[in-house]
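> Got a sequence here, can you model it:
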Amino acid sequence: MLWLKKPVLWTSSRDAGQWNSTKMTLEDWTLIRSKWHDWYQADWDYAQTTVYLFCATLGVVALLRWGSQLAHGRSGAAQKPGLLDRVAGLAGYITTRQFRVAALNWNSPPVATIGAITGLLVFVLALIFTAKPYYWPKHTMGHSPPLGTRAGWVSIAIMPFMIAFGTKVNFIGLLTRTSHERLQVFHRWTATIMYVTSLIHTFPYIVNNIAWKDMQLQYKTTPWYWTGIAALIPQTWLIACSWGYFRNPQYELFKKLHYIAAAIFMAALFIHCNFRLTSWHYIWATLALYGTSWLVRLVRGLATPATATVRSLPDRTLAVRLAVPARFRWAPGQHILVRFMISPLHFGSTHPFTIANVHVQGKKNEVELIMRVRDGITRALAAREGRSISAWVDGPYGHSGLARELRRFDRVLFLAGGSGTTFTAPLFLDLVAHKADRPADAKAEFVITVRESGALGWLERELQPFEESEAGDAAVRTHVTREKVEDVDIEKEPVSIGSLHHGRPNIPELVKEFCSTPGRVAIIACGPEEFAYDVRTAVAAEQLGVARGSSAMSEVYLHAENYSW
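Have a look, this model is predicted:
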């Protein structure tokens, strides 16, 4: 509280008494008291307008998502796509289609995400730059340049939504029926836009102070100047290091430093705002959103203790079994956040893993996790094979109704690359087990791609119920990419998971063939980034055919997961 104005208030006064109207012309006075120019109403004009945009957009998205759920309650094959099917096909296309920038080895977000982010950027830039002047022509009209004032209010209004997009217990996700990991892209991009508006907020003050030759005086006598720089430095680090090129190689370190930098940023911003008008309202809202999410996760984790055991699998893979309380339930395709009590380095954070097995009523309640050994927590777990490890489980997270939704489709194609089988296998097994709830003549196919056949050992056990059922409406095929099929030692490593093939599957051909006859099709995919990109590109082409009315399909639904968020 040392650098805050006294007395500290919840909201500062809107009294314009600091202005001396006798030293201004009538035109000057009218301008500074008009809408979009009045400093004492800038939070209403710019921050609230930004909030209205977010709320209106999220409201529309929520209505579309819930409306889509109701519209898709029907099942059965349609010979030709109707009007609603074509609209849904177009919506599917723009939420699926990505573009690849080969020179940067980068895949863009889907078209819908690009459109949403671009729309937000255009809106906030128009809101900031439309009104003129950008600087007051006279000293008597105010010390805060209008351009900097507008950008500052837009920045702080973005902040609660930026944080809300990034929380695990996600209120935006609850509203829009979207799992938290799918909102991470909006967390990162709104943070980037907030950084851009923060720079637009900063530089006009620097320009003003240089022009008026009082830069040093302001930084020595007013705390909101140096605290602005103190906030901008960690904000710059947060934005720069959040890009995958910097984040992925040392994710464990990044995560810890991310929280430290965010805390410094919030502390500096708190002093910088100095309860100007309603500025602190947005900070309290941000802390309330994050604090509630953190508290819910903490309580839920402490209420779900677990004991983990680790065993090694071929191809640098681990199987971790978590004995969890009997009350813990999960749906196929969901994931959990696990806090392993190994060392101070690791029990200070949680780690996301997809649940690889199906919950079976009446059996021992165990969660199975399959993971590749890399650095960080997976390497630490590998070093403790055969030993019991205490853990805390937070979750489950993810689309709890996905397995149920898949039962309405005429055909479902599951595509898994590597450990992407941990997501797709439980969904496939659930679909096969609920044949009675599916349309007549419904079919399912599970295509698995792995580097070595030995990696299929755990999956063979999980798919045993399917093998024993001899389901004629479902098929499994496995592609092994690193060894020839004839070299697989069946005696040493028995593999009975459908038909075996050598080399990578032709994803476009698979999708095209699956979508060649009338009906409603769902495609569920999980794998590396390039794998997911190939699937998205192939599915988007079929969805565009539905939108044009030229496809035999009446619906092509895609749910694609990547390894990382």
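> Could you use CA atoms for every contact and neighbour count after this?
Will do.
> The stretch 201-350 of the chain: helices as residue ranges?
If DSSP state H, counting those that start in this stretch is used as the criterion, the helices of the stretch 201-350 of the chain fall at 215-221, 223-241, 244-247, 251-273, 279-302, 344-347.
> Just the buried positions in the fourth one, please.
Read that as helix 251-273. 252, 254, 258, 261-262, 264-266, 268-273 (16 or more other CA atoms under 10 Å).
> from memory R411 sits against P518, does it?
No: judged on CA atoms under 8 Å, R411 makes no contact with P518 at a distance of 10.0 Å.
> before we move on, the earlier item: how about the buried residues of helix 251-273 in JSON lines, adding distance to W330?
Formatted as JSON lines, the buried residues of helix 251-273 follow (distance: CA to CA, whole Å):
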{"residue": "E252", "distance to W330": "27"}
{"residue": "F254", "distance to W330": "30"}
{"residue": "H258", "distance to W330": "30"}
{"residue": "A261", "distance to W330": "34"}
{"residue": "A262", "distance to W330": "32"}
{"residue": "I264", "distance to W330": "37"}
{"residue": "F265", "distance to W330": "37"}
{"residue": "M266", "distance to W330": "36"}
{"residue": "A268", "distance to W330": "41"}
{"residue": "L269", "distance to W330": "40"}
{"residue": "F270", "distance to W330": "40"}
{"residue": "I271", "distance to W330": "44"}
{"residue": "H272", "distance to W330": "45"}
{"residue": "C273", "distance to W330": "44"}
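> what's the helix or strand for the residue nearest to F203 when sequence neighbours are not counted?
Spatially, and ignoring its direct neighbours in sequence, F203 is nearest to G148 (7.4 Å; CA to CA, 6 or more residues apart in numbering). Secondary structure assignment for G148, by DSSP states H and E: helix 146-166.
> Give the next helix or strand downstream of that helix.
helix 171-176.
> can you redo the helices of the stretch 201-350 of the chain as TSV with distance to G395?
Output for the helices of the stretch 201-350 of the chain, formatted as TSV (distance: least, CA to CA, whole Å):
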stretch	distance to G395
helix 215-221	47
helix 223-241	27
helix 244-247	24
helix 251-273	19
helix 279-302	7
helix 344-347	17
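> one more, for comparison:
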Amino acid sequence: MMDMDMAGGGTPWLDQPVMLHSSRADTCKLTKAQCAYRNSRWRYWYEADHVYGLNTVYFMCAVIGVFAISHFLVLFAPDCVKRTWIWRTTTSASRYLAYRGYRFPMLQYWSPSLGVLALGLVGAVFCFAMTLGPKPYYWPTDASYGSSPPIATRTGWMALGLLPFVLALSTKANMISALTGVPHEKLQVFHHWTSYAMFVLALIHTFPFIVYHIWSGDMVMEWKTSVVYWTGVVALIAQTYLTVMSLPAIRNRYYEFFKSTHILVAVVFVVFFFLHCDFRLSSWDYFIVCGAIYLASLFAGLVRTYLLHGMHTATIEVLPSGLVRVAVQTIIKWTPGQHFFVRFLTRDLHLLTAHPFTISSACRDPDRTGQASELVFYIKPRGGVTRRLAALAAKNPGGSKRILLEGPYGGVSAPHMNSFDTILVIAGGSGGGFSLAMVDEALRVTALAASAARDGRDCRRSLQVVFATRDSAMADWYVEEIESRLSRSTTLGCDPECGFETAVSVHITSHRNSGLSSSSESSADVKGTAGKLPPTEITTTGSFSLNVHRNARPDIPGLVARTVASAHTHGTHVQKKQRVGVLVCGPASMLHDTRNAAAIAQKRALGGEVEELYLHSEPFAW
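Sure thing, here's the model as predicted:
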């Protein structure tokens, strides 16, 4: 589909002799003016890979570079720099962009953050400018300049330039995460968007050839005789499938089918795209890079899974709440909010695929405790693997399965967690497991606060936990788990005056099985759901209060605002600006409300009322 003279008769798939790069030798037989027009920078076919392919690579690398520099500044900048007005202003502004989102009720759509949208807009401007800026789109008819329409040439190279980044953004252990500090699951939106951009560029690459050959009257002949058309069509069909199936509405509804076919179709796409390029200019260099990226990620995952972690045995049971509890004894270390990809070694649970589950327990130091840590997952059965897992657990309660673990990935760093003076944990539904891990970790680090107390500093901190669920059974489970953790915190041996002031609120949002019918009753604190809840006031290491609300949704914007205001008041009292951590896991609406509330509250950080306001969010789906 591009101009290239090859020696030899060729094969059904590749021209002969096969080389890494095709020749750039060129002889122009047109007039001097026409040759100058044909050979200008933005139109010259024999340098199109450098002008369009490499420029696309440079653009992507520049974007990644900006975030990499920002990441390393955050890691290594001294505290005196981080307390300056410029640093605080920049951090607050960037976090506002990272948190602020928009909701479109008619479409049932919650947008990515304003910063992500802005970054997508920058990428769209680049692609449109490179596609539509240079002229012409088709060659003039006063001479034979070539059979490749200029707009098709440039979009083909731009699509190829995006391919390594599409692949890199899809992998779990990748260089982009290492450089920018952004975990792989939060890069998935960019994997989707670069894939969409590549697909649009591929379409713009394809149709001008069809138009050109229809104009020339040889479309049928080209289709019958040119293998490059066949390889291009197969690649485009595979790419169409990948793009359409990855749309959130389709992917989430048919996730198991999408997951089982995605890699197979992706291989078909890459193979036929490789054959379609037919070593034109430097096209195969991009496939070499893709192979290196994928193999490096695959190798890192295999080393972690088989050499560092090895085989584990998981105990599986179904809880009265309907959740499946998977527990693993291990010496693997992890940090709060991280997740593992779990592969169950049984044919009933898709032996060949691994599924991500968020950790619901804190990591203990085996040298200190004298025993391995318990890695716990609480899984909400929905469909596919999780439904079959629940069926197996119900058939054999407390049974064990051999598993492989890849990870951990994502999460909140332990040093960051330790720095918070006020922690607000918000969770909904099966996100309760995430919140339990955060509570475990917060209680674990109270020992560090106790050591600070010996230096004569005020170390009392605040922990607030808000959990929302639709049914009473889930509320029973959560209250039992949270009470157990807070009761065990007395074993930490911390100074009673140095710990967390802890408040837990459980909201049952559905009228079903609630036993209540009036809104006036729903606002009252109750002593139990199905008679299982403990008293509303419980005393543990510090002070602990538990409030259960029926038929009432938590006021998340007000909750975040009050938490930050309270931190400011406490910081004024102890003459120390507070650091506030907001940690959330739940449905899209909950994440949207929390993100926007945290974005608005950045004004307090900007005004110096609090030292820092940090948000960590975990969606149910990426």
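> So after superposing, what's the score?
Once superposed, chain against chain, the TM-score is 0.92 (TM-score structural alignment, normalised by the length of structure 1); 553 aligned residues with a CA RMSD of 2.3 Å.
> of R411 and P518 of structure 1, who's got more company?
R411 (25 against 17; other CA atoms under 10 Å).
> Now which residue in structure 2 aligns to the more buried one?
Here R411 of structure 1 is matched to T422 in structure 2, going by TM-score structural alignment.
> what's near enough to touch its match?
By CA atoms under 8 Å, 6 or more residues apart in numbering, the contact set of T422 of structure 2 is R461, S462, L463, T563, A567, Q578, R579, V580, G581.
> And for V326 of structure 2?
A314, T315, I316, E317, V376, F377, Y378, I379.
> Can you find the partner of it in structure 1?
Checking TM-score structural alignment: V326 of structure 2 goes with V320.
> Would you mind finding the match for N596 of structure 2 in structure 1?
That one, N596 of structure 2, aligns with T537 by TM-score structural alignment.
> typo on my end, V303 of structure 2
Under TM-score structural alignment, V303 of structure 2 pairs with V299 in structure 1.
> Which of the three states applies to K527 of structure 2?
coil (DSSP: H, G, I helix; E, B strand; the rest coil).
> Please list all residues in contact with it.
By CA under 8 Å, 6+ apart, the contact list for K527 of structure 2 reads L533, P534, P535, T536, V548.
> Among those, which one sits closest to P17 of structure 2?
Within those, the smallest distance to P17 of structure 2 is 75.2 Å, found for V548 (CA to CA).
> which part of structure 2 lines up with the helix holding G148 of structure 1?
Alignment of helix 146-166 of structure 1 against structure 2: residues 150-170, by TM-score structural alignment.
> Which of the buried residues of helix 251-273 of structure 1 sits closest to T130 of structure 1?
Using CA to CA, these come closest to T130 of structure 1 at C273, 24.3 Å.
> Who are the contact partners of the aligned partner of that closest one in structure 2?
Using TM-score structural alignment, the partner of C273 of structure 1 in structure 2 is C277. Listed by CA under 8 Å, 6+ apart, the contact partners of C277 of structure 2 are S283, W284.
> now with 7 Å?
Residues near C277 of structure 2 by CA atoms under 7 Å, 6 or more residues apart in numbering: S283.
> Now for the match of V303 of structure 2, how many residues are close by?
V299 of structure 1 has 11 nearby residues by other CA under 10 Å.
> Pull the contacting residues for it.
V299 of structure 1 neighbours (CA under 7 Å, 6+ apart): none.
> Please tell me how far it sits from W392 of structure 1.
10 Å (CA to CA, to the nearest Å).
> Which strand or helix spans G17 of structure 1?
With DSSP H and E as the test, G17 of structure 1 turns up in no helix or strand.
> Next, count neighbours for it.
A count of nearby residues for G17 of structure 1, using other CA under 10 Å, gives 7.
> if I pick the equivalent of Q338 of structure 2 over in structure 1, what's in contact with it?
Taking TM-score structural alignment for the superposition, Q338 of structure 2 sits opposite Q334 in structure 1. For Q334 of structure 1, the contacting residues are T354, I355, P396, Y397, G398, H399, S400, by CA under 7 Å, 6+ apart.
> ok, now with 10 Å
Contact analysis of Q334 of structure 1 by CA atoms under 10 Å, 6 or more residues apart in numbering lists 179, 353-356, 395-403, 422-423, 426-427.
> T95 is in contact with the match of N596 of structure 2, correct?
No: using CA atoms under 10 Å, T537 of structure 1 is not in contact with T95; the gap is 11.2 Å.
> if we can go back for a sec, how about JSON lines for the contacts of V326 of structure 2, with distance to W139 of structure 2 added?
JSON lines is the format used below for the contacts of V326 of structure 2 (distance: CA to CA, whole Å):
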{"residue": "A314", "distance to W139 of structure 2": "65"}
{"residue": "T315", "distance to W139 of structure 2": "67"}
{"residue": "I316", "distance to W139 of structure 2": "66"}
{"residue": "E317", "distance to W139 of structure 2": "68"}
{"residue": "V376", "distance to W139 of structure 2": "63"}
{"residue": "F377", "distance to W139 of structure 2": "61"}
{"residue": "Y378", "distance to W139 of structure 2": "61"}
{"residue": "I379", "distance to W139 of structure 2": "59"}
